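Undergrad: For reference, the sequence and a predicted model appear below.
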Amino acid sequence: MQQMHSPEQAASWLRARVQAQLQSDSRHVQTGDAFFAWAGHHTDARQHVVQALQKGASACLVEADGLEAFEALNDLGLHDAPIVSYQGLKAASGAIADAYFEQPSQHLHLMAVTGTNGKTSTAWWLAQALTRLGQRCTVVGTLGLGEPGQMHSTGLTTPDPLQLQTQLRRWVNEGVKACAMEASSIGLVEQRLNGCHIRTAIFTNFTQDHLDFHGDMQAYWQAKQSLFEWPGLATAVINLDDPKGQVLCDLLAGSSVQVWTVSMHSTQANLYARNVRTTTQGMVFEVVCGEQSQSVSSQCLG
């Protein structure tokens, strides 16, 4: 069986054969689709390649590691079936899809929000604010995919990389200019954001969560921190009121990443709030940036 050795090579091979969608679930495969098959936590998708071909898949990209155990696939590969292998396919699938769709996220201001709490609100407010300023901005997260008022559910905070890159390409074609994405710790560990050209990373806070998945707090934090070590990252927005905020500032000191700090308490932050008051209508406060300040009223509490 032929083996692909780079995302660009795999994307070129797919373009010559695929007329429809990129799929990682054989149950969703339709005629003309490509099927990506790797070993998951509960099942090995390579068991379903024959089924995908029977449903009309025009190309199958399978994990190379351990492939010798799948005799049927090797036999098909020797008889001109549209199957090739790739070492480390799961980790590379986002980069392959990015190359296949011609780097859609390079044409967007892609912002990724991570933290235990506040990801959904932050992403939603970013999308609303930018859209009202005339820059169409979409959301990827707990509430689904889409523009404010036009969302559809995916069932995951961070979709799988094939679905994500497909959606980014569609938005670029529709004239969207920015995207605010929730970057969950699980999504980062599962490598669902791989292939995304993230320009801005945003940190909200860090408290205990998802230990059933990560095992301990250190592993959970390492997942969050990885967003701020993203290749090509240009800007980081960091909440100084959380102790981990300073950890991230220290991590990025001396790097090319422009750091913007925010705070409800520290006047040393680039952007901070003062005169915070709670009213029967919500909250009122001033946002201060350098010598400038602006009054803000919000119906939200907290």
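TA: Okay, I see it. As the structure is a computational prediction, the values presented were derived from the model and not from experiment.
Undergrad: going forward, measure contacts between C-alpha atoms and count neighbours the same way
TA: Fine.
Undergrad: Stretch 101-117: end-to-end distance?
TA: By Cα to Cα, to the nearest Å, the extent of stretch 101-117 from end to end equals 32 Å.
Undergrad: Check which residues of it are buried.
TA: Neighbour counts over stretch 101-117 (16 or more other Cα atoms under 10 Å) mark 101, 103-105, 107-116 as buried.
Undergrad: correct me, but Ala183 touches Val113?
TA: Yes: assessed by Cα atoms under 8 Å, Ala183 is found in contact with Val113 at 5.5 Å.
Undergrad: Please enumerate the shared neighbours of these two.
TA: Listed as contacting both Ala183 and Val113 by Cα atoms under 8 Å, 6 or more residues apart in numbering are Lys119.
Undergrad: Next step: the buried residues of stretch 101-117 restricted to helices.
TA: Counting by DSSP state H, no part of the buried residues of stretch 101-117 is found in helices.
Undergrad: Return the member of those nearest to Thr207.
TA: Thr116 (5.9 Å; Cα to Cα).
Undergrad: what about versus this one:
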Amino acid sequence: MIELKELLMGIAENTVNSELPISGLALDSRCVTSGDLFFALPGTQSDGCQYIGDAVQHGAVAILVEKNHGAPRQAVEEATVPVIEIEALAHKVSAISARFYGSPSEDMVLIGITGTNGKTSCAYFISQALEMLSEQSALIGTLGYGHWNKLQATQHTTPDAITVQKILSDLKSNGVRYVAMEVSSHGLHQGRVNACDFDLAVFTNLTHDHLDYHADFEQYKRVKKQLFLRSELKSSIFNLDDPVGSEWCEEIEGNCLGVSRTKDNAEFYCTNALMTALGIKLEIHTPQGVCKINNQNLLGEFNVENLLSTVAVLTQLGFSAPHIETTVSKLKGVPGRLQRVLNELPDSQPTVFVDYAHTPNALENVLRSCRNLIPTQAKLICLFGCGGERDKEKRPLMGGIAEQFADLVVISADNSRSENTLDIVEDIMGGMGDQARVTVIEDRREAIDYAISQANKEDIVLLAGKGAELTQTLSHSEFSFSDYQCALDVLNKRGLH
């Protein structure tokens, strides 16, 4: 609990003298409890000022609003609790929240990971590796937050500013010292991590995504760059195989380090990489020596980049090359990232993978990896869709990529949300030339059954787009659905016949 004047000292333009005790913070009036401070922020769907009355009824003892926002005067005047105007409030929520929770990240080692693809895998690998190295670690990201093998769900890759600070506070209370956090472009643009004290920052890559939110690719790029311009950073790690990463590593001041699959002038680079159906073998050269990695749990060329970044982070944290080598060789795969569906009769069934690939670059990478795992004469079958109410420009690009790398393409519903699935399918097929190799089955369960039915023992079926998600959203309705479980049911049923 903290007094309102202390919470807002130096943040509110005018000194707030209220000694009113604040016991909690809330962005959603439905989540307000007695003693809370309510942030009435304007949003994309509605204005928080419309819910001031509801917040007060639920127990809010004070309200913060954007200065000069034009908040409904009636709502402000009718409020029976203090209403305080703060300029640029949305970007100060993080600082207010950090103060409320005691600035937890200042006492932790916080590793921020950003980029279009690879954030989840890097966070998962780093957190997992640190635990193997006998350190208390956690992650925050797309899969949830907490211990890497026991995650609690979050609504967003980077949670809202209040939730980020609360999670960090809870983790700190539980003895966690290291946190690997996925930092999304939305999170950066909306100031959700403004008051986080990052020690290391990692850049994976930058490709086409989120252009429904950002005006264009250049704005998307500028927003991502913000993470690496922070004064508190001790080191920044860039993927030099990505043109943006190479550019930033050269121009950004500070301790900037490069990782690369091919460039031996990078601080961390690999040689003798071998990727097969049995795993990944490679040698990663570091300033501390060579790490000979032999990991039988991971697949795919894209994981080479993820392992390079993981090794770079562990090296910067002070771990020795021999310890890193042993640890990274034991890392387990990320749920929903080129995850094989393990069924009751694997020797008589096709190989089925579930993957989260939902951008053009990610889909191409995972299809290339799958192609490298099968004999020349075998088929690669790809099932995917695109999310509704999201970047439409990537739909035809993904259609063209699926057609280029797969022998058979099945297009189905992803999370269509309020959009008509068949309209999304039409957008996807706009980028495809040979539609004879395309089958459209709107119902995803039926589509998975069909895709697997078309595969022989030596073939691979890739179910792309949803990864480890446990729900599907169609026509504003969310219901339980898992690509992995659905495919497992189909394989087990097929094995009985």
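TA: Alright, I've got the coordinates. Computed from a prediction, not measured in an experiment: that's the story for all the values here.
Undergrad: Show me what the helix or strand containing Ala201 of the first structure is in contact with.
TA: For Ala201 of the first structure, the element it lies in under DSSP states H and E is strand 200-203. Contacts with strand 200-203 of the first structure, where a contact means Cα under 8 Å, 6+ apart, come from 109-115, 227-228, 233-239, 245.
Undergrad: what do you get if the cut-off is 7 Å, keeping everything else the same?
TA: Contact with strand 200-203 of the first structure is made by 110-115, 227-228, 233-239, as judged by Cα atoms under 7 Å, 6 or more residues apart in numbering.
Undergrad: right, and the secondary structure at the closest residue to Asp242 of the first structure other than its chain neighbours would be what?
TA: Leaving aside its chain neighbours, Asp242 of the first structure sits nearest to Asn205 (5.7 Å; criterion: Cα to Cα, 6 or more residues apart in numbering). Assigned by DSSP: H, G, I helix; E, B strand; the rest coil, the conformation of Asn205 of the first structure is coil.
Undergrad: Report the contact partners of Asn205 of the first structure.
TA: Gly115, Thr116, Asn117, Asn239, Asp242.
Undergrad: Please report how far Arg277 of the first structure lies from Thr157 of the first structure.
TA: Taken as Cα to Cα, the span from Arg277 of the first structure to Thr157 of the first structure is 32 Å.
Undergrad: Those two: which has the busier surroundings?
TA: The residue with more neighbours, out of Arg277 of the first structure and Thr157, is Thr157; 21 against 11, by other Cα atoms under 10 Å.
Undergrad: residues contacting that one?
TA: Applying Cα under 7 Å, 6+ apart to Thr157 of the first structure gives the contacts Gly141, Thr142, Glu182, Ser184.
Undergrad: Looking at the contacts of strand 200-203 of the first structure, spot the one nearest Arg170 of the first structure.
TA: Nearest to Arg170 of the first structure among these, counting by Cα to Cα, is Leu110 at 14.4 Å.
Undergrad: For that closest one, give its distance to Ala64 of the first structure.
TA: Computed as Cα to Cα, the Leu110 of the first structure to Ala64 of the first structure distance reads 32 Å.
Undergrad: what about the residue nearest to Thr154 of the second structure when sequence neighbours are not counted, how many neighbours?
TA: Of all residues not flanking Thr154 of the second structure in the chain, Gly144 sits nearest, at 5.0 Å (Cα to Cα, 6+ apart). Applying other Cα under 10 Å, we find 20 residues neighbouring Gly144 of the second structure.
Undergrad: just Gln226 of the second structure next, same as before
TA: Other residues close to Gln226 of the second structure by other Cα under 10 Å number 12.
Undergrad: For Ala62 of the second structure, see how far away it is.
TA: For Gln226 of the second structure, the distance to Ala62 of the second structure - Cα to Cα - is 32 Å.
Undergrad: With Gly399 of the second structure instead?
TA: According to Cα to Cα, Gly399 of the second structure and Ala62 of the second structure sit 51 Å apart.
Undergrad: Comparing those two, which shows the higher neighbour count?
TA: A direct count of neighbours by other Cα under 10 Å for Gly399 of the second structure and Ala62 places Gly399 higher, at 27 against 23.
Undergrad: Let me know the helix or strand that Glu253 of the second structure is in.
TA: Going by DSSP H and E, Glu253 of the second structure is not in any helix or strand.
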